[in-house]
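Trainee: below is the sequence, then the predicted model.
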Amino acid sequence: MLKLLSALVATLLFASSLCAEELFCLNAIEKGDQGARPVRCRVGETDPLNLKNNTDINSVMELFGLDPTTIVFKGCEGLGFHTYGTADSSGAKYLISYSSEANEKAIAAVIHELGHVVQLNYYGGYASLLKRYPSIRIELGADYLAGIAYKLVLNEKDLKGFEQNIELAGSYMPSSINDEHGNPSKRNQAFRLGVFDESNSQSAAKLHQNFQDNRYARIQ
């Protein structure tokens, strides 16, 4: 879930990640209009699912044209799926956080987050991206890119299970006025537009642009 809630979040997106520097990683989990709770990661816990070396994740990064050295992963129990800007000492530009409790189910949600990295790279950062599209279009664009990834490199996985696991990135609350991810129906539609898209030869960034220009309007 790309945090698109306020100028404060915009600042956090490009600030050094607390996860890399502090003894504990604190992260707020949004649940519609309800309050947030802090999550503490165990000391020394960085990437417990070893996503950096995960074959599926690396295949998608290659498909999306992403440089693996610019992305680091941070996981712990209860941590949300988010994409942050980071000033990591290794030279990484982005930090993707995830819940280690999700185990293999985390893969689909992390690929949604990699879609956000595509967006941030192409549009030149958070501020430019948000000026171009409202939150829900950004989130559905990431779901669409996850569908592209499924079709081209992950199609041996169960389609329905993968589709459901994407929803780990974000939580939908029917009572929430400002839902930024879209309801499950819209997310499924965006994902399947990617799965059944016939435009295989374009870059991920160009496919995303085509989704926003020509395919988003199909979602009801």
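Mentor: Cool, got the structure. Numbers count the residues shown, from 1 in each chain.
Trainee: alpha carbons only for contacts and neighbour counts from here, please
Mentor: Fine.
Trainee: can you give me the strands for this structure?
Mentor: Using DSSP state E, the strands of the chain run over 71-76, 82-85, 94-99.
Trainee: would you turn the ones you listed into JSON lines with distance to Arg40?
Mentor: Listed next are the strands of the chain as JSON lines, based on distance: least, Cα to Cα, whole Å:
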{"stretch": "strand 71-76", "distance to Arg40": "8"}
{"stretch": "strand 82-85", "distance to Arg40": "16"}
{"stretch": "strand 94-99", "distance to Arg40": "12"}
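Trainee: separation between Asp56 and Gly147?
Mentor: As judged by Cα to Cα, to the nearest Å, Asp56 and Gly147 stand 14 Å apart.
Trainee: give me the more crowded residue out of the two.
Mentor: Per other Cα atoms under 10 Å, whichever of Asp56 and Gly147 has more neighbours is Gly147, with 30 against 17.
Trainee: reformat the strands of the chain as CSV; add mean neighbour count and distance to Ile138.
Mentor: Formatted as CSV, the strands of the chain follow (neighbours: other Cα atoms under 10 Å; distance: least, Cα to Cα, whole Å):
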stretch, mean neighbour count, distance to Ile138
strand 71-76, 23, 19
strand 82-85, 25, 13
strand 94-99, 25, 16
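Trainee: those: which one's closest to Arg218?
Mentor: strand 82-85 (26.7 Å; Cα to Cα).
Trainee: got another one to weigh against that:
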Amino acid sequence: MLSYSLRRRRIILAAGMCYFCDAQAKMQADDCLFSQATSNASAQGCTGDTLNLRSQPQVRFVIEEVSARTTEIELRGCQEAPFEVVSLRTPANRFRINYPIARNVGDDSYIAPITHELCHVQQIRSAGGILQLRQTVQNSSARIELGADFLTGVLYKKYLEKVGAGGQQRNLRQFQHSLDLLGSYRSDEGSHGGPVHRIHAFRRGFFFQEFQRPLPELHDYFQREIYGNII
């Protein structure tokens, strides 16, 4: 899920649903990327990195791979929140990742969703901003979300290669199952995405033979050559 704060307005792409909220007026559905609008806040009861996810070796690895300094990434646990990335205006070039802490899952199950959100950071940085990212994918939430799932698979493969983890198939099944925490999404193109599409994108990334190519190149390749075979 991807979100963007702009003064008193907020754009959120979460599970394929767009929320465009204004402090003075509720936007119409046509003003959203998809067919829902709401003025509800997305995250409540947030503190610091409650689960200490930053200490996880894989999270540190992914932050390094997306070329972000650790000071640019803020992790926050929230009593009520979707997994989301907020691009902060002040200070510039910083990102806040909110995650829910009221789920009955182990800490390890958060690694896949957090990796997915960090892949959104990669997408934003590579495009030059959230609005530019939306333009490059024709305002398609499905393209953004599945692109992040693809990169998540790539980075998981790179991490296993680095640490020499055994039992890759077992680890792969556990990791991709954790992506279910992100939920499904609805595409603005009339098609419906869900767990099957997310898993397909993730596995295409994991088994991509040229996974060592730079992430921006891999993302572009996914959009050109792979996305149309998934949706």
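Mentor: Now that the structure is in, tell me what you want to look at. All of these numbers come straight from a predicted model, not from anything done at the bench.
Trainee: counterpart of Lys74 of the first structure over in the second structure?
Mentor: With TM-score structural alignment as the criterion, the equivalent of Lys74 of the first structure in the second structure is Arg76.
Trainee: tell me which residue lies nearest the centroid of the first structure.
Mentor: Residue closest to the mean C-alpha point of the first structure, counted by Cα atoms, centre = their mean, is Glu113 at 1.6 Å.
Trainee: sorry, back to before: and the strands of the first structure: which comes nearest Asn50 of the first structure?
Mentor: strand 71-76 (8.3 Å).
Trainee: the match of Lys74 of the first structure reaches Ile101, doesn't it?
Mentor: No. Arg76 of the second structure is beyond contact range of Ile101, at 9.4 Å (criterion: Cα atoms under 8 Å).
Trainee: what sits in contact with each of the two?
Mentor: Thr50 (Cα atoms under 8 Å, 6 or more residues apart in numbering).
Trainee: any idea how far the nearest residue to Ala20 of the first structure once chain neighbours are set aside is from Val9 of the first structure?
Mentor: Of all residues not flanking Ala20 of the first structure in the chain, Asp88 sits nearest, at 7.3 Å (Cα to Cα, 6 or more residues apart in numbering). Counting by Cα to Cα, the separation of Asp88 of the first structure from Val9 of the first structure is 18 Å.
Trainee: looking at the two, which is more packed in?
Mentor: Neighbour count, other Cα under 10 Å: between Asp88 of the first structure and Val9, Asp88 has more, with 18 against 15.
Trainee: wait, the more buried one touches Glu21, no?
Mentor: No. Contact criterion Cα under 8 Å: Asp88 of the first structure and Glu21 do not qualify, at 9.1 Å.
Trainee: residue contacts, the match of Lys74 of the first structure?
Mentor: Neighbouring residues of Arg76 of the second structure by Cα under 8 Å, 6+ apart: Cys46, Thr47, Gly48, Asp49, Thr50, Arg96, Ile97, Asn98, Tyr99.
Trainee: same deal with Pro82 of the second structure?
Mentor: By Cα under 8 Å, 6+ apart, the contact set of Pro82 of the second structure is Met1, Ala14, Ser42, Ala43, Asn98, Tyr99, Pro100, Leu182.
Trainee: what's the answer for Leu51 of the first structure, then?
Mentor: Ile57, Phe73.
Trainee: swap the cut-off to 6 Å and go again
Mentor: By Cα atoms under 6 Å, 6 or more residues apart in numbering, the contact set of Leu51 of the first structure is empty.
Trainee: just tell me what it corresponds to in the second structure.
Mentor: Aligned by TM-score structural alignment, Leu51 of the first structure pairs with Leu53 of the second structure.
Trainee: got the contact list for the residue mapped onto Val153 of the first structure from the second structure?
Mentor: Matched across to the second structure, Val153 of the first structure falls on Tyr159, judged by TM-score structural alignment. Taking Cα under 6 Å, 6+ apart, we find Tyr159 of the second structure in contact with no residue.
Trainee: if we use 8 Å, what do you get?
Mentor: Tyr159 of the second structure is in contact with Gln58, Phe61, counting by Cα under 8 Å, 6+ apart.
Trainee: separation between it and Tyr110 of the second structure?
Mentor: To Tyr110 of the second structure, Tyr159 of the second structure is 16 Å away according to Cα to Cα.
Trainee: then Arg9 of the second structure?
Mentor: Counting by Cα to Cα, the gap from Arg9 of the second structure to Tyr110 of the second structure is 28 Å.
Trainee: likewise for Val196 of the second structure?
Mentor: According to Cα to Cα, Val196 of the second structure and Tyr110 of the second structure sit 19 Å apart.
Trainee: quick one: which of the two has more around it?
Mentor: Each of Val196 of the second structure and Tyr110 has its neighbours counted (other Cα under 10 Å); Tyr110 has more, 24 against 12.
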